[in-house]
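Engineer: Sequence first, then the predicted structure:
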Amino acid sequence: MSDNDDTTPAQYASPPCFMHELDPTFQQPLSDWSDVRRWRKAERERLIAARLAISADTRTKMAKRIAEGLDAAIGNVAGKMISLYWPFRGEPDLRGWMESVNERGGRTALPIVVEKGQPLIFRAYRHGDRLERGVWNIPIPAEGDPVVPDVVISPIVGIDPDRYRLGYGGGFFDRTLASLPRKPLVIGIGYEMQRIPTIYPQPHDIPMDVVVTETACPA
């Protein structure tokens, strides 16, 4: 060893792992749940902000194409109970499509948060039924017995190639699917810009059966 050798750690112009420079979709692997939770929170905020930045007119056009994709994914809606949602924070507005389901012989429902840490319930709803304010001031059916949907349509915050959904972080959706007496067809809906490389799925995460975006092509 020469007298000029330095024992201090070497300094690099870039991090030793430079995959992020070669592939912009590369994400450092996360194994600790606390790290995953922090990453999900930041990614959730980023994606919601991007969704809200889409103009109202553009979202309306996207929602029309998503409705076409739902018809392709579900087929004949007659006799089926289909759970949708009330649009929130830039989610695709499918209330017009919901009315069309009822006109074509199907039935529709909305999810209801009963209690933190508990599964959702579903109540039948069609245009004109009385609504009241639920959690986050989202309208919910004011009355009616719980129903079991044949199809559950869930808005996504993010979605990965294995159809794992990034939601709002409450765990309601996965908890609900695990508790239903029979498995429904589960469809995640959102915009193409919400596709991400991974959500770092955990054992409790349940993938969507189908994902529909404004491309109108079920995947």
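Structural biologist: Structure's in. What do you need? Numbers count the residues shown, from 1 in each chain.
Engineer: use CA for all of it now, contacts and neighbours both
Structural biologist: Will do.
Engineer: Tyr85 against Ile112, yeah?
Structural biologist: No: look at Tyr85 against Ile112 with C-alpha atoms under 8 Å: they stay out of range, at 9.4 Å.
Engineer: neighbour-wise, which of those two wins?
Structural biologist: Neighbour count, other C-alpha atoms under 10 Å: between Tyr85 and Ile112, Tyr85 has more, with 23 against 20.
Engineer: let's bring in a second model and compare:
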Amino acid sequence: MDKMAARASALEARDRIAAEERAEKCGSICSELASILDDALRSYENVTGEPGVCYHQKPFAVALYQSMKSEVSIDRFIETVYDRGLSACFPCMMRPSPTSEGKGPTMVFREVSREQYELGGVAFLDRPLRSFDTDDPDISPFPAVDPPLLDMVVVPLVAFDSKNSRLGYGGGNYDKFLPNLRDNAIVVGVAFEEQRIDEVPCDLHDQKLPRIVSE
């Protein structure tokens, strides 16, 4: 099965999940993510003695995502991150500079405070496929977070297999992003069990995930 066929099959299976069952599955996944987070908070060196303050004396930073269509909703886990007083970061697509010939948009994670998140109107959450210029006023209130400062990264996916190979939407954004994390960052993919396939077709640049949580 090639990538296009695998992607279509997994998305069709994901779309067929009934709303009530989907909500239950999302709740189970969010509970597991919260358990992973709490284990990490207990094990990371706390350099200041303050709760949740770890790497480089910065708040523990979690890379999240805003679910689209039938993706796993991690809204409950986002609330957990805010409840723990941690730094919540979301992907924002950045348009390449005029001098970057042949390069496409780059995925950058930006910190969104709880107040900003709950108030709404965060442009890159409302329009996740839009690419922004670096001087766009819509993103100026949301500081970019360098990948090595991210402590935990939750990765959406389209399909996966028993080897933790991941199939995304085809843009290669996470494949380019994940190698920039520091070695001890916690990386967790999330998916419904219906998205599991026998074998994900992979290219050399495709990044496997250390762990994938399904319900």
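Structural biologist: That came through fine. Bear in mind that the values here come from a model prediction, so they are computed numbers and not experimental data.
Engineer: just to confirm, which helix or strand has Ile82 of structure 1 in it?
Structural biologist: strand 81-83 (DSSP states H and E).
Engineer: repeat for Ile48 of structure 1
Structural biologist: Here Ile48 of structure 1 sits within helix 33-52, counting by DSSP H and E.
Engineer: Which strands or helices does that helix pack on?
Structural biologist: For helix 33-52 of structure 1, not one helix or strand is in contact under the criterion 3 or more C-alpha pairs under 8 Å, 6 or more residues apart in numbering; DSSP states H and E.
Engineer: need the next SSE after that helix, C-terminal direction.
Structural biologist: Going down the chain from helix 33-52 of structure 1, the next helix or strand is helix 56-74, by DSSP H and E.
Engineer: Okay, buried residues for that following helix please.
Structural biologist: By neighbour count on 16 or more other C-alpha atoms under 10 Å, the buried set for helix 56-74 of structure 1 is 59, 62-70, 73.
Engineer: Tell me where structure 2 has helices.
Structural biologist: 3-15, 19-43, 75-83, 114-119, 123-126, 173-177 (DSSP state H).
Engineer: could I get these as a markdown table with distance to Asp161 of structure 2?
Structural biologist: Shown next, in a markdown table, are the helices of structure 2 (distance: least, C-alpha to C-alpha, whole Å):
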| stretch | distance to Asp161 of structure 2 |
| --- | --- |
| helix 3-15 | 11 |
| helix 19-43 | 17 |
| helix 75-83 | 24 |
| helix 114-119 | 33 |
| helix 123-126 | 29 |
| helix 173-177 | 17 |
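Engineer: Nearest to Phe142 of structure 2 among those would be which one?
Structural biologist: The closest of the helices of structure 2 to Phe142 of structure 2 is helix 114-119. By C-alpha to C-alpha, the value is 9.1 Å.
Engineer: So Met68 of structure 2 versus Arg76 of structure 2, what's the distance?
Structural biologist: Applying C-alpha to C-alpha, to the nearest Å, the value for Met68 of structure 2 to Arg76 of structure 2 is 15 Å.
Engineer: quick one: which of these two has more around it?
Structural biologist: Arg76 (15 against 10).
Engineer: how near is that one to Ser67 of structure 2?
Structural biologist: 12 Å.
Engineer: and the longest strand seen in structure 2 with helix 75-83, angle?
Structural biologist: Longest strand in structure 2, counting residues (DSSP state E): strand 87-94. Relative orientation of strand 87-94 of structure 2 versus helix 75-83 (axes from the mean of the first three to the mean of the last three C-alpha atoms, to 10 degrees): 120 degrees.
Engineer: what's near enough to touch the nearest residue to Arg166 of structure 2 once chain neighbours are set aside?
Structural biologist: Computed as C-alpha to C-alpha, 6 or more residues apart in numbering, the closest residue to Arg166 of structure 2 that is not its neighbour in sequence is Phe160, at 4.7 Å. Going by C-alpha atoms under 8 Å, 6 or more residues apart in numbering, Phe160 of structure 2 touches 166-167, 195-197, 199-200.
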